[in-house]
Each structure stands twice: as structure tokens, then as C-alpha cells.
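Peer 1: Provided below for reference: sequence and predicted model.
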Amino acid sequence: MSVGAPDPESFQDMMNAFAVACPTAAVEIVLPAFTFGPSCTQIARIVYMNQCNPGQIMMVGASWFQLAEQYIAAGRGLGEQVDAFGSDAWEGEDCDAFTDQVGKVRAQLFAVAAFAIEVGLALFTVAGLLAVMVTAYCALATVLMGMALVYWPLQAFPPATAAAAAVRTAAMAVAATGLGVLKALDAALKTLGDTLAAAIGGGMTASWAMLAARGNAVDPLDLIGPTAFNMANGFAQMALRNAAAPSGARHAAPGLNHLFVGGQGLHNLGLNVNDIAQDGALNGAEDPRGTYGIDPGNLDLLPSADTPEGDEKPRGTWEKPAWADDPAPDWDGSRQ
């Protein structure tokens, strides 16, 4: 039975829409955060901390489903080829040993497929809730931005100060209600993310055990380098992100934090619009990501060491150490 994997390209329009909407919300929330106080500051923090693209996450999830489909097809094809020999064509101890080894390889293929399906389902699940979150904060940021734009001209015109006060009161009520909704979604996302991460961890452990039982053991020492390398990068990025975030407390954060949120939103909006216009192509002369693999506007200051498909050398300015790459799979156990 086929997995029936969706085509990742079917989520392109969704990805393009969120690529514009998310950074736009980061820009829009800046003026309300300066204007209407604590609730808007907390909303700005949620907008900043949840800058993402649910459409792109779904595209990645679809790719995992396609990967599972390919592994399932490989396992079935291998079995069909072996079955086609027929008992009359080959028999004996060597045949039995070969058939046994084929069975182990097929089991490994199906185990990897099962894990890929699990990852794909997890990505689709979290992307669905993120889509609700992002849509909600985009709508809220737009409404609050509109109210701020109404408030300031009224506030500057003395006869209209009463109307300005009414707008401010209404905006603060909208912000408080919207903040409650966003906090609930944020808490649900954290719970969902923790649950899915635990499930993926369990699935990975189970798949490793299954592969090891069929002759493809993973040496934990091979994983120390890649794991430490990626965790160091991730924690450094998270520390920079948290340092630049608006305060989540009741008191307003320093203005520079709000300005960074808006500046980052403008930066990403420009990059995303350019990517959409060029169908994802990067112009290295205009985009630092294309030349150095860095993105200062998003606090990504580590040059990329990835080698794009078709290139012989990394696009970044340094060579990734050999221990930072996972070893090739050992399907038949020959490296043990």
C-alpha cells in the first residue's frame, strides 16, 4: 500500500503567503508596542519568538512522507526481485544466507520508512497549529497597527483628545483579549512540541535498536561530533534570539528591542519577497546568504559550510570539520 505522499510543491502558495504575512506582523506590532503598553509588548514578544513559515514546515513534512514512500518502494522491490528467482533457480546454504540478509535489509528499509512517516506526521501536526497561531497574531498586529495610526493623529489634535482616549482604551482591551488567545496557543504549541519531540526521540531510539538487531549498529562515538557541533550552533543562536526579544514581563521593554523586531521583520520581508520573485534563487551580490551563508538580520553570524547540490566546495567561508558529518549508513554491517 502506498503512503500517498503529498507533493511538497502543493504547499508553495501557502509558504509564499506566510513568507510575507509573518515578517509584516513583526513590523506592524512595533508602533502598538510603543503606543499601548504592556499587553502589546507581550504580543510583540510572541510575534518575534514565533516567526516561522508553517507552509515551509508542511513542505518539509511532505518531503519526509516522500522519503518514506521511496524506502517502502525499495523494500518491496527488493522482495519482489528475490521472490522472482524461484526455489528451482537457486537453493542451498548460500541461498538461505542471501535470503536472510535480504530480509534484514528489507526490515531496515521499512524501519526507516516508519520513522520518516512519524517525523512527517509530527511536522504536519505542529505546522497546523503554527498556522493558527501565525494567522491569529497577523490579524491582531494589523488591527492594533490600525488603531495606533488612528490614535496618534487624534492625540495630536487637542479637541479630539477624548476620542483618542477612547481609541486607546479600546486598543488596550483588544490587546488584552488577543494576548490571552495567543498565550493559550503558545502554551499549546509548547506542550505539542515537547510531546512530538519525545515521540520522535522514542522513534529514533526504537529504529536504531531495530537496525542494530539486523546488523546495522550505530556507533555512539560517531554521533558525538555532529551532535555537539549542531547543539553548539543551536544554543548560540537561541541565546542571541532571546537577548534581542522584547520583554515578556508586565513592563515595557527597552525601545531598541522593539525596533529590532521591526527591523528584522523588514529585513525578512525584503528577503522573502526577493526569493518569491526569483522563485527561490539567491543573488549573491545582493544577498549575504548567497555569498557567505550568513544572515546578520536574523542573528545568524556563522558562515554556512553546506555544499549546494552541484557545487564542489562549500558556499561558506570555512570547511566543516570531518567529524561534523554523519557517517554513511552501514546497511550490511560490513564496517562492524
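Peer 2: Right, received. Where do you want to start?

Peer 1: from here on, contacts and neighbour counts on C-alpha atoms
Peer 2: OK.

Peer 1: Packing partners of the lengthiest helix in the chain?
Peer 2: As assigned by DSSP state H, the longest helix anywhere in the chain is helix 93-156. On a contact count with 3 or more C-alpha pairs under 8 Å, 6 or more residues apart in numbering; DSSP states H and E, helix 93-156 meets helix 12-28, helix 30-36, helix 38-49, helix 54-85, helix 161-213.

Peer 1: from those, which stretch is densest packed?
Peer 2: Greatest average neighbour count among these goes to helix 38-49 (a mean of 26), per mean count of other C-alpha atoms under 10 Å.

Peer 1: Just want the angle from it to helix 161-213.
Peer 2: Counting by axes from the mean of the first three to the mean of the last three C-alpha atoms, to 10 degrees, helix 38-49 lies at 30 degrees to helix 161-213.

Peer 1: starting at the chain centroid, how far to the longest helix of the chain?
Peer 2: Its chain's C-alpha centre and that of helix 93-156 lie 7 Å apart, by C-alpha atoms, centre = their mean, to the nearest Å.

Peer 1: also this one, for the comparison:
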Amino acid sequence: MADPTYPAIAAKAALVEISVAAAVIPAAWPVAQIVYFNQCDPETIMRKGGDWLSMYDQLGTARDNLDSAVGTLTPAQWSGRDRDAFGVHVRKYEVQVIGTQVLAVTVGVTMLCVGAILLCLVVAYTVVSTILFAFATFIAAAAATVVGSPAAASALATANSFAASALGFLKGIEAMAEAVATGGAAAIAAAGAFDVGMQLGTGRTDVLKDLVQATVDGLDNVAAGFLSKWERDFVGYGIHSSGRHIAGSPNGPGYLIYGGMTQVAPAGADADGDTVWGTSGVVDNVWSRVFGGDVWNH
């Protein structure tokens, strides 16, 4: 297993810091959701993108070498139907390589762009999480003394304001990453279809068998990715509910039992003015997925 990269380590450290901070600073919960949702390793993503671009260069070199090799054979040295058939075969091969090059450069550029934006997001939420963690540490220490209580209250108000401002900034980067990833996925799908079309257009029907085999081989990764995303959304929704239902204090109208992934929300009105009953989080998440809407809001 490869050694963890610095961005991946920073992302995990930020999750620990923001989890502690959110226990003291109510407005930090939505930030915690963003940090949790965007645990990633941008450096590895960018490195793999570079590998795809390297493949593009290697395919281009192969084409150049082939052209050079064919160009050395003059009509005086080799001519006739065999030479013509060879030329047709080489041109088909070049078309196939071009199709693969288009796919390689599309995947590579997409991974580099997504990785770069995710790196910016990791750096941003790491800084925000560290600042909020420092706020939380100071607030907890100051609140433990009678003399420090006013300072703790003032720091809490400042921390909540900072968290709310930082949330908008982080959401902007997150939205940018999602937009680039969505656009990149569409571009990769189009490039893949173009590659397959180029292969079929030159008579290489084995590409369909290869496509089916690659799909079968990748099913385990697809299944693991789906389960991972489902688990992420499942837990993250509880964090979202916490940020939505909390009003003023971790012990106020609502709070999150983080380990149990359960949002506790006694009857009353949440920040949206909706009446809230019982526990949400896990149950709310299941309800919204099956029936849509929010089971707790009436």
C-alpha cells in the first residue's frame, strides 16, 4: 500500500479538528459535513491524471515511430498490392491510436482539474477546521472559569460568525469541484464513445468484447464505490440535520449524537421554522430516500 500523501493526512486531521470544534461551536456542524463529504486524496488523483497524459504522449510517440518506419520504405523498395494493403492497415491502426489518445487526454485533464480543485478545498477546510478548533479550545478553557465566561461567550459569537462565513466560501469551492467533475464525466463518456466508434469504424470489433470484459472486471469497484457513497451520505445527512436543527447551543433545540449517527430534535421549531419531532438523522435519511421530503417537518 502506498504511503498516505500530505493532503490525505491533512483531510483526516481536519475531520478530527472540526468534529471537536462542532461539539462547542454550533455553526461548525455544516462545515463538518463538508469536511466529511470531501475526504479525499487530491495528490493521488492528480498523479493518476498525469499517468493518463503520459499514456497520451507514449501513444503519440508510437504513432511517430510508425510513420518514420513506414516512410523509410520507398516505393522502389516495396510496391504492389501487399504494400497498399499494409498502408491501409497502418492507417487504420493510426485511427485507433488517435481514438485512444483522445480518451487518454480527456481522462488525464479531467483528473488534473478535479484534483486541483479538491486540493484547494482540502487546504481551505483544513485551515477553517484548525481555526475553529482553536476557537473551541479557547472557549472550553475560558468557560471553565467564572472570570473567563464573558470572554467565552464573546469568542463563541465570533466563532459562529466565522463558521457561517467560511461555510459559504467552502460551498463555493465544493460546487466548483462538483461542476468540473460532472462536466469531466460527461466528456469522458463522450471520449469513450468516440474511441469505441473509431475502433469499430476501422473494423476492430473486438473492442466490444473488451468493453464488456472491462465492465465485468470493474463491477466490484463500482459496487464498493456505491456502498461507500451510500454510507457517506447516510452519515453526512445526520451531520446536515444537526446543522439545520441546532439553534444557539449544542444543548439547545437539537443536537447530534455523532457516534450513533442520530440527530436528536425534541419537539419544537427548527431554524427553518418547521415543527420537529423525535429523532431524525438515520430515520430521516431513509424516509427521504424512499418517500422524498422530510419525515420530521410538518
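Peer 2: Happy to help now that I have it. Being a predicted model, the structure only gives us computed values, none of them experimental.

Peer 1: can I get the helices and strands packed on helix 93-156 of the first structure in TSV with distance to Gln108 of the first structure?
Peer 2: Below are those laid out as TSV (distance: least, C-alpha to C-alpha, whole Å):
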stretch	distance to Gln108 of the first structure
helix 12-28	32
helix 30-36	51
helix 38-49	38
helix 54-85	9
helix 161-213	6
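
Peer 1: and of the ones you listed, who's closest to Phe124 of the first structure?
Peer 2: helix 54-85 (5.5 Å; C-alpha to C-alpha).

Peer 1: Where does that closest one end up in the second structure?
Peer 2: The aligned range for helix 54-85 of the first structure in the second structure is 42-73, by TM-score structural alignment.

Peer 1: Stretch 119-132 of the first structure now?
Peer 2: With TM-score structural alignment applied, stretch 119-132 of the first structure matches the range 107-120 in the second structure.

Peer 1: Mind listing residues that contact that stretch?
Peer 2: 7, 38, 40, 42-43, 45-53, 173-174, 176-177, 180-181, 184-185, 188 (C-alpha atoms under 8 Å, 6 or more residues apart in numbering).

Peer 1: before we move on, the earlier item: what's the angle from the longest helix of the first structure to helix 12-28?
Peer 2: What separates the directions of helix 93-156 of the first structure and helix 12-28 is an angle of 40 degrees, with the same axes, to 10 degrees.

Peer 1: Arg232 of the second structure: neighbour count?
Peer 2: 16 (other C-alpha atoms under 10 Å).

Peer 1: Check the gap between it and Thr275 of the second structure for me.
Peer 2: Shown here: Arg232 of the second structure relative to Thr275 of the second structure, a distance of 27 Å by C-alpha to C-alpha, to the nearest Å.

Peer 1: Same question for Pro42 of the second structure.
Peer 2: 41 Å.

Peer 1: Which residue range of the first structure does stretch 184-202 of the second structure align onto?
Peer 2: The aligned range for stretch 184-202 of the second structure is 196-214, by TM-score structural alignment.

Peer 1: who's in contact with that stretch?
Peer 2: Under C-alpha under 8 Å, 6+ apart, the answer for stretch 196-214 of the first structure is Lys104, Val105, Ala107, Gln108, Ala111, Val112, Phe115, Glu118, Val119, Ala122, Ala217, Val218.

Peer 1: that older thread, after superposition, how close is the match of stretch 119-132 of the first structure to the first structure?
Peer 2: When the first structure is superposed, stretch 107-120 of the second structure averages 1.2 Å from its matched positions, counting by mean C-alpha distance after the TM-score superposition for the first structure.

Peer 1: Show me which residues of that stretch are buried.
Peer 2: 107-120 (16 or more other C-alpha atoms under 10 Å).

Peer 1: ditto for stretch 84-97 of the first structure
Peer 2: Buried-residue list, stretch 84-97 of the first structure, by 16+ other C-alpha under 10 Å: empty.

Peer 1: Ok, stretch 261-277 of the first structure next?
Peer 2: 261-269, 271-272, 274-276.

Peer 1: Distance check, Asp221 of the first structure against Leu211 of the first structure.
Peer 2: Quick fix: residue 221 of the first structure reads Leu, not Asp. 17 Å.
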